[in-house]
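Asks: Sequence first, then the predicted structure, then my questions.
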Amino acid sequence: MAENTGTAHGHGRGSGRHTGHEHDTGHGRDAGHGHDVAADADRRWLMIALGVILAYLVVEVVVGLLAHSLALLSDAAHMLTDAAAIMLALVALRVAARPAGGAYTFGLRRVEILSAQVNGLTLLLLAGWLTVEAIRRLFTPGDVAGGPMLAVALVGVAVNLAAAWAMSRANRTSLNIDGAFQHILSDLYAFVATAAAGVVVLATGWERADTIASLTVVVLMVKAGAGLLYASGRIFLEAAPDGVDPDGIGAAMARRPGVSEVHDLHIWQITSGEPALSAHVLVHPDADCHAVRVGMHAWLREEHHIDHITLQVDHLPTAAHPTAGRPDDPHCAAPHGTTHYAASRAAANPH
């Protein structure tokens, strides 16, 4: 269950009246249970995929050189980045598991997002290199041995299917692991395209089919690499998770019983799959700050699956308590982002 800690200043919780503010931080313990077990399982599946990739990489380089196949050599280069991506993911898993402490109050969880960015960038760089080589081969095609090319590609499909299956058993909600998986998946597509090119070369002798296959794979690599950079960039820029509407959540928070206003609402991800929320909540003068905070925390956790929650809860200023909830702090005079009001105040305070 979620853990709540709160500090209250004023007349005590029982009276439902606070002249100071109540601050809450909540972290879901359920997400932490079995984390070491899950990480060990992820490492095991990643190691299996890495072993499969490395074993076949050597075979593909040798046959690619003998067959003079750009598609095979480009697949081999891609498989090398696959192996590097998996090794990077393994390192990131180990580093990210270190406990928080010192200056790193969130720990080193975002190392996993750095790993995803590196994987996305290497896909784009490799796609650029293959594009240059493919364009050169379009004008000056070399001798391509269709038979060895087809045989190696078909075995490569099986190898990458095995690696992709092993990777799919790991936790792909982690952007780190998904980054390595995208490398494997795009390599699988490359082998399928190479096999098709081998059939064309054997049937027609048209050697440029090898180059067309490489360019097809380039498109898939750009798509996967750009997707990884976009997703990891959103996390580094503190954007709300995909599918989460901060304004919608803020408006719903303002409709909670006893709530008058919600501002300074921030929703972001610490790392993939770990959303966090903080907000300043003003409640009606006769409301119980503690009860509102506990209820809102439970609602956010159950309805929106957010466990890392920090709420500052204060009473709305009144004539008797003009400073309640409005300390001499510029952030309250000019809150960050949209201010959400309860229905009773929304007409008088248009957005």
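Replies: Nice, I can see it. Numbering: from 1, shown residues only.

Asks: Only C-alpha atoms from now on, for both contacts and neighbour counts.
Replies: Will do.

Asks: those strands in the chain, which residues are they?
Replies: Ranges of strands within the chain are 2-7, 22-28, 259-269, 275-283, 308-315, 340-341, based on DSSP state E.

Asks: can you list the ones you listed in JSON lines and add distance to S115 and mean neighbour count?
Replies: Listed next are these as JSON lines, based on distance: least, Cα to Cα, whole Å; neighbours: other Cα atoms under 10 Å:
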{"stretch": "strand 2-7", "distance to S115": "30", "mean neighbour count": "14"}
{"stretch": "strand 22-28", "distance to S115": "25", "mean neighbour count": "20"}
{"stretch": "strand 259-269", "distance to S115": "16", "mean neighbour count": "22"}
{"stretch": "strand 275-283", "distance to S115": "19", "mean neighbour count": "22"}
{"stretch": "strand 308-315", "distance to S115": "23", "mean neighbour count": "25"}
{"stretch": "strand 340-341", "distance to S115": "37", "mean neighbour count": "26"}
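
Asks: Redo the ones you listed as CSV? Include distance to Y104.
Replies: Below are the strands of the chain laid out as CSV (distance: least, Cα to Cα, whole Å):
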stretch, distance to Y104
strand 2-7, 21
strand 22-28, 17
strand 259-269, 16
strand 275-283, 16
strand 308-315, 16
strand 340-341, 32
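
Asks: Y230 is nearest to which of the ones you listed?
Replies: Between Y230 and the strands of the chain, the tightest spacing by Cα to Cα is seen for strand 259-269, at 14.1 Å.

Asks: Residues touching that closest one, excluding its own?
Replies: 235, 238-241, 246, 250, 253-254, 275-284, 292, 316, 335-342, 344-345 (Cα atoms under 8 Å, 6 or more residues apart in numbering).

Asks: so H284 touches H315, yeah?
Replies: Yes - look at H284 against H315 with Cα atoms under 8 Å: they come within range, at 6.0 Å.

Asks: this is the other structure I want to compare:
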Amino acid sequence: MHDHAPAGGGIRTASHRRLLAMSLAITATVMVVQIVGGLLSGSLALLADAAHMFTDTAALVIALVANAVASRPADDRRTYGYQRAEVFGALINAAVLIVLSVWIAIESVGRLMAPGDAEVEGGVMLVIAIIGLVANAAALWLLSSAQRNSINVRGAYLEVMGDLLGSAAVIVAAIVIVVSGWVQADAIASLLIAAMIVPRAIGLLREVFSVLSESAPQGTQIAEIRNHILGAPGVADVHDVHVWQLTRGAPVFTAHVVVDADVLERGGAAELLASLQSCLADHFDVSHSTFQIEPAGHADRDTAAHA
């Protein structure tokens, strides 16, 4: 006998798209301001931060498209729906982050090697950086809740966080330039921005590959889940346990459950299924679970049939 719990609702909601759209408006506006400010001040750090904002703008567009695609219902060809679109969106975001960090590093080293070629207006740089810091903080706050259960929104969240830290680095560099006139601070701030990007990009890539390789979600204890199932009345054994996730916040669980003969004789399979599904949903936050109920000895016959 097979049964499954309905897929959980609300993890790909219109509210996510609204948050992404609001963050996109903020990010795009600040990007334009930073480009203008970078050109007026001669600051590489501002231009680097603007380039990061440009990729954030593109990433948020990708996130919006992926979120809309992921919300499409399942069909006969894609029986789990389109939630994996979010994972591919996050993969693109991570790749763009890595390319961006390399470009920033190359430009920064060039300026450090030829400091006399750079003229930076620290005052303009400082004002623009403060505007960027405030705007990034607002965007980060908007995405903070949704990023916990969407890998795609998390990708956008991490990029906005990078911008926030980048703006802070630019502010420090601008203050140094205003106070001391040491323009190399601008190039050093650019290198710091690049250094902050790489670990987050690698972490996001690691999570993407974990999902695509169908590894168990981080923090999932298979043994603990198995023990909970074994503790249910009438369950004699559990085997062929598999846990993976379609995307962040969408775990999937399957298992074969061997039950005592009296459970089937008294027609208690449906009650047992409901109990197991509630157990996974309540204790392990798994809303999509599929169980195959087997009488004792079924697993042995199945093994012999495939020998």
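Replies: Received it, and whenever you're ready, just let me know what you need. None of the values given here were measured: they were computed from a predicted structure.

Asks: now stretch 46-59 of structure 1: which residue numbers in structure 2?
Replies: Counting by TM-score structural alignment, stretch 46-59 of structure 1 falls onto residues 20-33 of structure 2.

Asks: in the matching stretch, what counts as buried?
Replies: L20, A21, M22, S23, L24, I26, T27, A28, V30, M31, V33 (16 or more other Cα atoms under 10 Å).

Asks: And for stretch 284-300 of structure 1?
Replies: The neighbour-count check on stretch 284-300 of structure 1 (16+ other Cα under 10 Å) flags 284-285, 287-290, 292-294, 296-298, 300 as buried.

Asks: closest to A163 of structure 1 among these?
Replies: L300 (38.0 Å).

Asks: Please report the distance of that closest one from H284 of structure 1.
Replies: Distance of L300 of structure 1 to H284 of structure 1, given as Cα to Cα, to the nearest Å: 20 Å.

Asks: next one: H23 of structure 1
Replies: In terms of Cα to Cα, H23 of structure 1 sits 17 Å off from H284 of structure 1.

Asks: try V62 of structure 1
Replies: From V62 of structure 1 to H284 of structure 1 the distance is 75 Å (Cα to Cα).

Asks: Could you do R44 of structure 1 as well?
Replies: 53 Å.

Asks: and if you look at A291 of structure 1?
Replies: A291 of structure 1 is 12 Å from H284 of structure 1, by Cα to Cα.

Asks: Repeat that for A276 of structure 1.
Replies: For A276 of structure 1, the distance to H284 of structure 1 - Cα to Cα - is 25 Å.

Asks: Could you tell me which residues make contact with the spatially closest residue to L46 of structure 1 that is not a sequence neighbour?
Replies: Distance criterion Cα to Cα, 6 or more residues apart in numbering; nearest residue to L46 of structure 1, sequence neighbours excluded, is M167 at 6.0 Å. Contact partners of M167 of structure 1, counting by Cα under 8 Å, 6+ apart, are W45, L46, A49, I177, F181.

Asks: In structure 2, what range does stretch 103-118 of structure 1 match?
Replies: With TM-score structural alignment as the criterion, stretch 103-118 of structure 1 aligns to 77-92.

Asks: Check the gap between the alignment partner in structure 2 of I267 of structure 1 and E86 of structure 2 for me.
Replies: Aligned by TM-score structural alignment, I267 of structure 1 pairs with V243 of structure 2. Look at V243 of structure 2 and E86 of structure 2: by Cα to Cα, they are 19 Å apart.

Asks: Could you do I177 of structure 2 as well?
Replies: Taken as Cα to Cα, the span from I177 of structure 2 to E86 of structure 2 is 42 Å.

Asks: quick one: the helices in structure 1?
Replies: Listed in chain order, the helices of structure 1 (DSSP state H) span 35-67, 70-96, 111-139, 146-168, 175-204, 208-236, 246-254, 289-304, 330-333, 343-346.

Asks: Just tell me which of the ones you listed ends up closest to H27 of structure 1.
Replies: Using Cα to Cα, the helices of structure 1 put helix 289-304 closest to H27 of structure 1, at 9.7 Å.

Asks: The closest one vs strand 308-315, what angle?
Replies: On the basis of axes from the mean of the first three to the mean of the last three Cα atoms, to 10 degrees, helix 289-304 of structure 1 is oriented at 140 degrees to strand 308-315.

Asks: What is the distance between helix 289-304 of structure 1 and the centre of its chain?
Replies: With Cα atoms, centre = their mean, to the nearest Å as the basis, helix 289-304 of structure 1 stands 26 Å off its chain's centre.

Asks: Residues in contact with it: which ones?
Replies: So helix 289-304 of structure 1 is contacted by 4, 13, 16-18, 22, 24, 26, 253, 256-259, 283, 306-307, 309, 311, 313-315 (Cα under 8 Å, 6+ apart).

Asks: Same question for stretch 220-237 of structure 1.
Replies: 113-114, 116-117, 119-124, 127, 175, 179, 182, 186, 189, 240-241, 268-272.

Asks: That one maps to which residues in structure 2?
Replies: Against structure 2, stretch 220-237 of structure 1 falls on residues 196-213 (TM-score structural alignment).

Asks: how much distance is there from the matching stretch to the middle of the chain?
Replies: 9 Å.

Asks: ditto for stretch 58-77 of structure 2
Replies: For stretch 58-77 of structure 2, the distance to the chain centre is 14 Å (Cα atoms, centre = their mean).

Asks: Flag every buried residue along it.
Replies: Result for stretch 58-77 of structure 2 [16+ other Cα under 10 Å]: buried residues 58-64, 66-71.

Asks: ok, now stretch 174-187 of structure 1?
Replies: In stretch 174-187 of structure 1, counting by 16+ other Cα under 10 Å, buried: 174-187.

Asks: Out of those residues, flag the one nearest to R137 of structure 1.
Replies: Using Cα to Cα, D187 is the member of the buried residues of stretch 174-187 of structure 1 that lies nearest R137 of structure 1, at 20.4 Å.
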